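K.L.:
sequence unavailable; structure follows:
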């Protein structure tokens, strides 16, 4: 199957050819015809499989078809255009990435798209909305702020997309989502994309979707086959030393590192920089300007290590990212899949290394049970585990995000930044000095 056979407009095909898209991925092959048929869709696909194009391209195609049927072209040219599609995303980073993709796919179309999220001034977003927008990509909280300010009319929407729906529930957005949906027209097409089909997701789907087509292109909670996974047992106090050693010895030039806490991310980034490895942290307490700059510097190669909390596990799309390191294993096993899914994207290969201390063995066991495989183990001479160290309980932090009250001092909406701110042995048969290439 080719993109030509999917019935897409010539201007859309021209744009995606310039993005070096050749053949549609499995999620695109299955989702695009369903969406173009007008049916609701409930799709499960692992991260990095081309989901954004899976819903973005048919949205643009349907918009093109609607424009061809529009009688009052003059009003459209004057900017008096109704909002056509709404795409909801859980994080600022994911919303920005979707917005960038939509702009790339629609570069030859007279369509207007806009990304809105918190952490930046709301006024420029309101001004752009007044000028007329066809496709709006938003985080739930900021969208409701704009609705409250009468800056956006949701009553004209023909298509709704919930991307990373399971993550939105994890982050506590269910009430915001329901408030948004209550303001939408009842007659619309609904598309839900989720990495997992938990009971909560099924309940949400039943309340939103109408007789949806089901699409699943990978086993639920499975990691991409392009990702080579390793575990490296190490004492907790020596993790940072080992990480610096691995980055230096293997000459990793771009590595995304995950920690459990914001403080841990800041501290690790500082320590790596002191070790001569330029690093930056990205998490929810960082201003949007700082987060945008850190990500841009990482993509451009100005920093080698980006240290992130799970807020970045689904919102980052970094082309050809070679390495992901779990400096600390996540408390929720499913988050492991989303973390390592930042590499091995779009048919590219990647490596994921987890630094595991004795305290984290229960988390490792849960992850291996989830992905239904034993992760091979690496060892490094000089970093052997001290058998005298006993396990200590890991202090747990809340996994669910409770969105701050809009307008509160903690809402993290700072006006000073603009929108763009722009072969290994098993764990029981160690092999010394076996490192990923």
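P.N.:
Received, thanks. Note that the coordinates shown come from a computational prediction; the quantities given were computed from them, not determined experimentally. Numbering: from 1, shown residues only.
K.L.:
all contacts plus neighbour counts: C-alpha atoms, from now on.
P.N.:
Noted.
K.L.:
for stretch 236-243, buried residues please.
P.N.:
Neighbour counts over stretch 236-243 (16 or more other CA atoms under 10 Å) mark 236, 239-240, 242-243 as buried.
K.L.:
which residues are contacting it?
P.N.:
Residues outside stretch 236-243 that contact it (CA atoms under 8 Å, 6 or more residues apart in numbering): 268, 271-272, 327, 355-358, 383.
K.L.:
may I ask which of those residues has the most neighbours?
P.N.:
Compared across the contacts of stretch 236-243, residue 327 has the highest neighbour count, 25 neighbours, by other CA atoms under 10 Å.
K.L.:
still on that earlier bit, which ones among the contacts of stretch 236-243 map onto strands?
P.N.:
Members of those lying in strands (criterion: DSSP state E): 355-356.
K.L.:
turn the contacts of stretch 236-243 into a markdown table, including distance to residue 126.
P.N.:
Below are those laid out as a markdown table (distance: CA to CA, whole Å):
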| residue | distance to residue 126 |
| --- | --- |
| 268 | 38 |
| 271 | 41 |
| 272 | 41 |
| 327 | 40 |
| 355 | 45 |
| 356 | 47 |
| 357 | 49 |
| 358 | 51 |
| 383 | 55 |
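K.L.:
here's the one I want to compare it with:
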């Protein structure tokens, strides 16, 4: 199937061709016709499957006929809600690319940066708005945003949105838009909470599931290293020096862990950048730009900071800390081995993370090969380290020895 078969008009087809895409991906092939029919849609697909174009192209097509700017300025007709700033910026870039040969305009608004330039853009009027939930509601509260003309509402990365605690904001945004709108929900995984949200705001939706969310990327070679927790940094340095070349994305569970590993790599002569929620918007953008430009070849990130960012030519992913949610593993390793290329994933597992490996292998239905020849092997009998709190010597009874002796009481 080609993009022409999806009944897209010439200006959009031209922009798609210029962006270097010949044929639609499976998720685009299945989603676009339903969106063009103005149906509500739930699409479950991993990142890297072309989800953004699956909603961006049909939205542009639907708005194309109404693109003449009225005298009072344009009204926002399509709203895309995204959980993170990076993802919102990425989605807007795609809209700009695909709308190159139309008069349709889009803009992006997000928190953590000055609100004034965003106010100016909104005053001029736009057709499509991409936003993070907090900043959108903030602008609406200040009466700088009119959602009365929304025809299509897109909730992207819905599972991450709920993980980040945005469920009430999402419901509020849904209520602020007209009842007649079309709603599109995209999610990498479909946990119960996402199902609940979908049932409460979508009307008789079409369901599309592209490659079960449990299937791990087929073009990714996976390797598992068993290693004592305290030796993970040494193992990471060993692997970076002897095994991996090219652009590498390393995942850590905490912001503190990201900072600690970043400092160690810099001190050992590597070029690295880091992404996590405590860094300012400008710092995060610069870190990502340096990595994409090749100024640094290692990017260390938390899951939330790295979700949805599109990195082309990623050679390897390192799971420094294994995720406790098995779907997250699938998500992480899916960053490499995209678009027909081959990639590698390396996972470090300490004694307390063994249950995570079991859950991951059950989900992907694959036994991950173990690399046993490395300098920091884990003792197979090693038990997880349990940090016990030091108890009081008076723990079992409230009275000290002295008070337990028979004493004359006043009663």
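P.N.:
In hand now; what should we look at? Just so we're clear, the structure is a prediction, and the values are computed from it rather than from any experiment.
K.L.:
what's the TM-score here?
P.N.:
Overlay of the two chains. TM-score (TM-score structural alignment, normalised by the length of structure 2): 0.91; 388 aligned residues with a CA RMSD of 1.7 Å.
K.L.:
ok so, going back, which single one of the contacts of stretch 236-243 of structure 1 is nearest to residue 91 of structure 1?
P.N.:
Closest approach to residue 91 of structure 1 among those (CA to CA): residue 327, at 22.0 Å.
K.L.:
so what's whichever residue in structure 2 pairs up with the closest one up against?
P.N.:
In structure 2, the residue paired with residue 327 of structure 1 is residue 320, using TM-score structural alignment. Contacts for residue 320 of structure 2 were tallied using CA under 8 Å, 6+ apart; they are 232, 236, 250-252, 347-348.
K.L.:
mind redoing it with 10 Å?
P.N.:
232-233, 235-236, 250-253, 257-258, 261, 300, 346-350 (CA atoms under 10 Å, 6 or more residues apart in numbering).
K.L.:
looking at these, which are in strands?
P.N.:
Using DSSP E, the members of the contacts of residue 320 of structure 2 that fall within strands are 250-251, 300, 346-349.
K.L.:
just the buried residues of stretch 236-243 of structure 1 now: which is nearest residue 34 of structure 1?
P.N.:
Of all those, residue 34 of structure 1 sits closest to residue 243, with 45.3 Å by CA to CA.
K.L.:
helix, strand, or coil at the equivalent of residue 178 of structure 2 over in structure 1?
P.N.:
With TM-score structural alignment as the criterion, residue 178 of structure 2 lines up with residue 185 in structure 1. Secondary structure, DSSP: H, G, I helix; E, B strand; the rest coil: residue 185 of structure 1 is coil.
K.L.:
burial of the residue nearest to residue 185 of structure 1 when sequence neighbours are not counted, as a residue count?
P.N.:
Excluding the flanking residues, the one nearest residue 185 of structure 1 by CA to CA, 6 or more residues apart in numbering is residue 155, at 5.3 Å. Around residue 155 of structure 1 sit 14 other residues, with neighbours defined as other CA under 10 Å.
K.L.:
quick one: what's aligned to residue 155 of structure 1 in structure 2?
P.N.:
In structure 2, residue 155 of structure 1 lands on residue 148 (TM-score structural alignment).
K.L.:
tell me the spacing between its match and residue 174 of structure 2.
P.N.:
Distance, residue 148 of structure 2 to residue 174 of structure 2, using CA to CA, to the nearest Å: 11 Å.
K.L.:
mind listing the shared neighbours of the two?
P.N.:
Residues touching both residue 148 of structure 2 and residue 174 (CA under 10 Å, 6+ apart) are residue 181.
K.L.:
where along the stretch 101-250 of structure 1 do the helices fall?
P.N.:
122-130, 140-148, 165-170, 174-182, 199-208, 239-249 (DSSP state H, counting those that start in this stretch).
K.L.:
let me see the ranges of the strands in the stretch 251-400 of structure 2.
P.N.:
272-275, 298-301, 316-319, 343-349 (DSSP state E, counting those that start in this stretch).
K.L.:
nearest approach to residue 13 of structure 2 belongs to which of those?
P.N.:
So among these, strand 343-349 is nearest, using CA to CA, at 30.4 Å.
K.L.:
whereabouts in structure 1 does the closest one align?
P.N.:
By TM-score structural alignment, strand 343-349 of structure 2 lines up with residues 350-356 in structure 1.
K.L.:
any idea which residue sits dead centre in structure 2?
P.N.:
The residue lying closest to the centre of structure 2 (CA atoms, centre = their mean) is residue 307, at 2.1 Å.
K.L.:
which residue is the nearest non-sequential neighbour of that one?
P.N.:
Going by CA to CA, 6+ apart, residue 307 of structure 2 has residue 87 as its nearest residue, at 7.4 Å.
K.L.:
is the one you found in a helix, a strand, or coil?
P.N.:
What three-state DSSP gives for residue 87 of structure 2 is helix.
K.L.:
map it onto structure 1.
P.N.:
Correspondence of residue 87 of structure 2 to structure 1, assessed by TM-score structural alignment: residue 94.
K.L.:
I'd say its match and residue 316 touch.
P.N.:
Yes: Residue 94 of structure 1 lies in contact with residue 316 (CA atoms under 10 Å); the separation is 6.2 Å.
K.L.:
those two: which is more packed in?
P.N.:
Between residue 94 of structure 1 and residue 316, counting by other CA under 10 Å, residue 94 is the more crowded of the two (24 against 19).
K.L.:
distance check, the more buried one against residue 134 of structure 1.
P.N.:
Taking CA to CA, one finds residue 94 of structure 1 at 19 Å from residue 134 of structure 1.
K.L.:
how about residue 66 of structure 1?
P.N.:
Distance, residue 66 of structure 1 to residue 134 of structure 1, using CA to CA: 11 Å.
K.L.:
what sits in contact with each of those two?
P.N.:
Common contacts of residue 66 of structure 1 and residue 134, defined by CA under 10 Å, 6+ apart, comprise 60, 84.
K.L.:
what about the two, which has more around it?
P.N.:
The neighbour comparison of residue 66 of structure 1 against residue 134 (other CA under 10 Å) goes to residue 134, with 20 against 12.
K.L.:
who's in contact with the equivalent of residue 33 of structure 1 over in structure 2?
P.N.:
The equivalent of residue 33 of structure 1 in structure 2 is residue 33 (alignment by TM-score structural alignment). Counting by CA under 10 Å, 6+ apart, residue 33 of structure 2 touches 5-8, 39, 54, 58.
K.L.:
buried ones only from the residues you listed, please, as a PyMOL command.
P.N.:
With 16+ other CA under 10 Å as the burial test, the buried ones among the contacts of residue 33 of structure 2 are selected in PyMOL as follows:
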select buried, resi 6+8+39+54+58
